[in-house]
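> Provide a 3D model corresponding to the input given below.
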Amino acid sequence: MSATRPEPGSTTAAARLLSAFETIADGPLPVRVRGWDGSVAGPADAEVTVVFRNRRALRRILWSPNELGLGRAYVAGDMEIDGDIFALIDGPDVIERVGRRDLRTLDRASIRRVASTFLRLGAVGLRPPPPAEEIGRRRGTKHSKARDAAVVSHHYDVGNDFYRLFLGPSMVYSCAYWTDADTGTLEQAQDAKLDLVCRKLHLSPGMRLLDVGCGWGSMAIHAARHHGVSVVGVTISREQCELATARVAEAGLSDRVQIRLQDYRDVDDGPYDAISSIGMSEHVGESRIGEYADRLADLLRPQGRLLNHAIASVAPLVTERHPKPAFVDRYIFPDGELLPLSHVAAAFEQAGLEVRDTEALREHYALTLRRWVHNLRTNWDEAVRLVGAARARTWLLYLAASALSFERGRITIHQVLAVRAGSAGASGMPLTRGKWLGD
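Below you'll find the predicted structure:
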């Protein structure tokens, strides 16, 4: 990469901006910068150019000197990304070196240099209001039914047509299951994931399945159509419930699938032969994971199986010593919490369930997210028309950053299979994994 950079002492906005951010990053950045004055600085052959449209972008960063400030500037349109978004957030570690850098670790001379640059560029001023897409004050007790309903609505009730643009016809908002990274469509991989869940649950005709956090009904439809079960799907998203109900009717399965606008804590018509929870328990939270496990265990019949498919933390995302406002918490998953696998497994065991199998699908989610990013970028104009440029930018940044987080092992995802033992501890499980998968 050729490093055509401005001459030392250059006073253009772009040159000063690049110099300040490279001071924060403690070294050269593989990006090109364009200032509001039309000036450009950085490698001529960079794969991405960061465009600062106005000084307000700097004020956002100054008031929140981390990934939240950068995210606000991008979502608001004060800063734009021209080129490959993956090149910006992937390499090498641009976001890690700039957006997640604790400025207190800089030496005094560097702090003075950055502060002086921002002052000369006119970044000092009142705090700009956050973009409207950022969730405001959250009312009520965290993970109460009312607050959960409100924050889930913030994420999911943004328009079913928008989600369809990047999820595709499958309308499955969780990681697909790929047999090969280079072959197969997203729809085929999502179908394979749904069938994997059904086989792990050993679904067969006549059984009764509860699908917790049923989304747009894809799991419920697949289980009823291909495995002959009766399904109750529950969601607290009104838009998901409406579309899922319509999709069930269109599939001719209304006699076997019921979609409810209902919190899982209010389900009282057990027992069920099996329970699936796909991409839902991330909303439950550390304080409620025990209650979640207890409730689902109570709804299972003896020898009934539970499959919990959820993103998990690998290491703390925010430390207690240096807390930073998280972009994901403000814009994407308010109150969402990624728990380590050990916490989830312990909660199930304490609820009287026996954990029989866990499977990590980290690479599968990275592949899925890459496909979603491709779909969103391909349908960008329609996405902007449906939800506006700010929300479209929010999702693009979130999906791309998430793909890299899974690829680099910062977060992971597990399918945990548990069973409620019958009399004398009988699990009803075949002796080999292949047999209980139905292979």
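
> all contacts plus neighbour counts: C-alpha atoms, from now on.
Will do.

> I figured I332 hits S153, correct?
No - look at I332 against S153 with C-alpha atoms under 8 Å: they stay out of range, at 10.8 Å.

> quick one, which of the two is more surrounded?
Neighbour tally, I332 and S153, criterion other C-alpha atoms under 10 Å: the higher count belongs to I332, 22 against 16.

> all strands of this protein, in order?
Under the criterion DSSP state E, the chain contains strands at 32-34, 40-41, 48-52, 79-83, 208-212, 230-235, 257-261, 272-278, 300-313, 353-360, 411-420.

> who does the last one touch, helix- and strand-wise?
The criterion is 3 or more C-alpha pairs under 8 Å, 6 or more residues apart in numbering; DSSP states H and E, and the helices and strands that strand 411-420 contacts are strand 300-313, helix 341-350, strand 353-360, helix 362-378.

> Distance of the nearest residue to Y365 once chain neighbours are set aside relative to T368?
Nearest residue to Y365, sequence neighbours excluded (C-alpha to C-alpha, 6 or more residues apart in numbering): C175, at 4.6 Å. Distance check for C175 against T368: by C-alpha to C-alpha, to the nearest Å, it reads 6 Å.

> for T394, same thing?
For T394, the distance to T368 (C-alpha to C-alpha) stands at 18 Å.

> cool, and D211?
As judged by C-alpha to C-alpha, D211 and T368 stand 22 Å apart.

> could you check the angle strand 411-420 makes with the helix of greatest length in the chain?
If you go by DSSP state H, the chain has its longest helix at helix 389-407. On the basis of axes from the mean of the first three to the mean of the last three C-alpha atoms, to 10 degrees, helix 389-407 is oriented at 70 degrees to strand 411-420.

> Tell me the buried residues in helix 389-407?
389-407 (16 or more other C-alpha atoms under 10 Å).

> What is the neighbour count of the residue nearest to Y365?
By other C-alpha under 10 Å, neighbour count at C175 equals 25.

> roughly how far apart are it and R391?
Counting by C-alpha to C-alpha - C175 and R391 are separated by 22 Å.

> how about this one, so we can line them up?
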Amino acid sequence: MADAALRLTTLAEEVLGAPLPVRIRAWDGSESGPPGAPVLVVRHRRALRRLLWRPGELGLARAWVAGEIDVDGNLYEALDRLSGIVWERDPDTDAAPAVHPLRDPRLRAAARGLLKLGGALPPPAAPAEEVRRRTGPLHTRRRDKEAISHHYDVGNDFYELVLGPSMVYSCAYWDEGEGTLEDAQRDKLDLVCRKLGLATGDRLLDVGCGWGSMAIHAAREYGAQVTGITLSREQAAYARKRIADEGLTDRIEIRVQDYRDVRDGPYDAISSIGMAEHVGRVRYREYADQLLALLKPGGRLLNHQIARRPETDEAAYHVDEFIDRYVFPDGELAPLGRTVATLEEAGFEVRDVEAIREHYARTLRAWVANLEASWPRASRLTSPGRARVWRLYMAASAVSFERNRIGVNQILAVRTPTTGESGLRARTRDWRV
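Predicted coordinates:
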């Protein structure tokens, strides 16, 4: 087959109605596209069959995880260029028609072209790393536990490699200088503790405690009595060992427990850092009600959560297929306004909202750098496909934060007593004071 790259480029541009923003290198060694642009490498014709059977993001994701496509050059630049045609197309204004391929002559012709290039074989099996389509009600206790296990029980050694010594899997808080990832994660944990006004003896519930970093910081630096909960047994075992090594077993308890099953309130403060994304729309009010009930009057909640931009038609919102199948099964992002409204409807007084999306872009780039620096070991610790999932999802997420497709916010809320006194110890928004 001669010049497969040119034929692919031509097909893509016919569908897009615009020049392809990346260069293509095909399995036959041919290249086509804008000189100097990042190169999308199509290593195997099987990738085209995936696109035939699942056009769009899921077909591309399966080909990526299987190693059938790759990027030669700057991955972030390639994703940034592709974002406008893969994730951000506006069907009302963009040239490609938003109809089924069989009902549109241009897309029907493109499908025939892909069929000639890719071969008329059955659809390739999905990579082993993909979660099968789930059925039944969303966000039951069992289904949530299975989803958490898929993402977090990949192996503690793998997460150590990606996250570094801090073992914090959420947005860091960066100074303007050239601090390390560990510095930025320590500063984030300290920021949370200061916003919560933690003091010696305060009872803190850390919801979604991960590998114990927040619990350790709060107990060691602020003298808090901490209960951490997670659904991941691997995380819990790792956290308990760290706590024992720090000599903090008398101040910290780690449980494998669903947040809906916590009954030992009241707490002085609750931290929920990067956990609420797993709760889901159907459970978010229940989540807010439960956390409010676990706080004493005057108790504080710090909810650190990724948010998406609002949709013009919220009913039409759909979960990202790649994220749902490969990264966070059943995870859902809500707009910031909806989260704030739900907390207020539950009875919280929202006292502060800080948007830190640029900090997450920088954090993700640091994680990707860690992963790429130890790529052979990362592939051995999990699988080559799983390592490719993490590289794509973290790099694409960094671009999404940079392009303001998603954000991340820290919401400080209080269970305000009937007296109206908030009980907040910090009287200024300058949390460094």
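
> aligned partner of Q258 of structure 1 in structure 2?
The equivalent of Q258 of structure 1 in structure 2 is E253 (alignment by TM-score structural alignment).

> Quick one: residues contacting the closest residue to its match other than its chain neighbours.
Excluding the flanking residues, the one nearest E253 of structure 2 by C-alpha to C-alpha, 6+ apart is T227, at 4.9 Å. For T227 of structure 2, the contact set (C-alpha atoms under 8 Å, 6 or more residues apart in numbering) comprises 203-206, 215, 252-255.

> Now do the same contact list for F52 of structure 1.
With the criterion set at C-alpha under 8 Å, 6+ apart, F52 of structure 1 makes contact with 33-36, 78-80.

> ok, 7 Å please
Applying C-alpha atoms under 7 Å, 6 or more residues apart in numbering to F52 of structure 1 gives the contacts 34-36, 78-80.

> Show me what it lines up with in structure 2.
In structure 2, F52 of structure 1 lands on V42 (TM-score structural alignment).

> Next: R295 of structure 1.
Aligned partner of R295 of structure 1 by TM-score structural alignment: Q290.

> can you count the residues close to its match?
For Q290 of structure 2, the neighbour count with other C-alpha under 10 Å is 17.

> Roughly how far does the closest residue to it other than its chain neighbours sit from D289 of structure 2?
With sequence-adjacent residues excluded and distances taken as C-alpha to C-alpha, 6+ apart, Q290 of structure 2 is closest to R260, at 6.8 Å. R260 of structure 2 sits 10 Å away from D289 of structure 2, going by C-alpha to C-alpha.

> When these two are compared, which one has more neighbours?
Neighbours were counted for R260 of structure 2 and for D289 using other C-alpha under 10 Å; D289 has more, 18 against 12.

> quick one: contacts for that one?
Applying C-alpha under 7 Å, 6+ apart, we find D289 of structure 2 in contact with A346.

> what's the answer for the one 5 residues further on, then?
For L294 of structure 2, the set of contacting residues under the criterion of C-alpha under 7 Å, 6+ apart consists of 265-267.

> show me where the stretch 101-250 of structure 2 has helices.
Applying DSSP state H, counting those that start in this stretch to the stretch 101-250 of structure 2 gives helices spanning 105-118, 141-152, 156-163, 181-196, 213-222, 233-246.

> most neighbours per residue, which of these?
helix 213-222 (a mean of 22; mean count of other C-alpha atoms under 10 Å).

> so that one corresponds to what in structure 1?
Aligned using TM-score structural alignment, helix 213-222 of structure 2 spans residues 218-227 in structure 1.

> ok, average deviation of that stretch from structure 2?
Stretch 218-227 of structure 1 differs from its equivalent in structure 2 by a mean of 0.4 Å after superposition (mean C-alpha distance after the TM-score superposition for structure 1).

> what's in contact with that stretch?
With C-alpha under 7 Å, 6+ apart, stretch 218-227 of structure 1 has contacts from 170-172, 194, 198, 203-205, 211, 229-231, 233, 248, 256-257.

> can you check stretch 251-271 of structure 1 too?
Against stretch 251-271 of structure 1 from outside (C-alpha under 7 Å, 6+ apart): 212, 220, 224, 230-238, 241, 244-245, 248, 295, 299-301.

> please redo it, this time with the cut-off set to 8 Å
Residues contacting stretch 251-271 of structure 1 (C-alpha under 8 Å, 6+ apart): 145, 212-213, 217, 220-221, 224-225, 229-238, 241, 244-245, 248, 292, 295, 298-301.

> For that stretch, which residues meet the burial criterion?
253-254, 256-264, 267, 271.

> Switch these over to TSV; also include distance to S10 of structure 1.
Output for the buried residues of stretch 251-271 of structure 1, formatted as TSV (distance: C-alpha to C-alpha, whole Å):
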residue	distance to S10 of structure 1
L253	68
S254	69
R256	70
V257	67
Q258	66
I259	63
R260	63
L261	60
Q262	61
D263	59
Y264	60
V267	66
P271	72
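
> Among the residues you listed, which one sits closest to R138 of structure 1?
Closest approach between the buried residues of stretch 251-271 of structure 1 and R138 of structure 1, by C-alpha to C-alpha: D263, at 18.7 Å.

> And that closest one, how close does it get to R256 of structure 1?
The spacing between D263 of structure 1 and R256 of structure 1, counted by C-alpha to C-alpha, is 20 Å.

> Which among the strands of structure 1 is found nearest to D182 of structure 1?
Of all these, the one in closest proximity to D182 of structure 1, counting by C-alpha to C-alpha, is strand 353-360 (19.7 Å).
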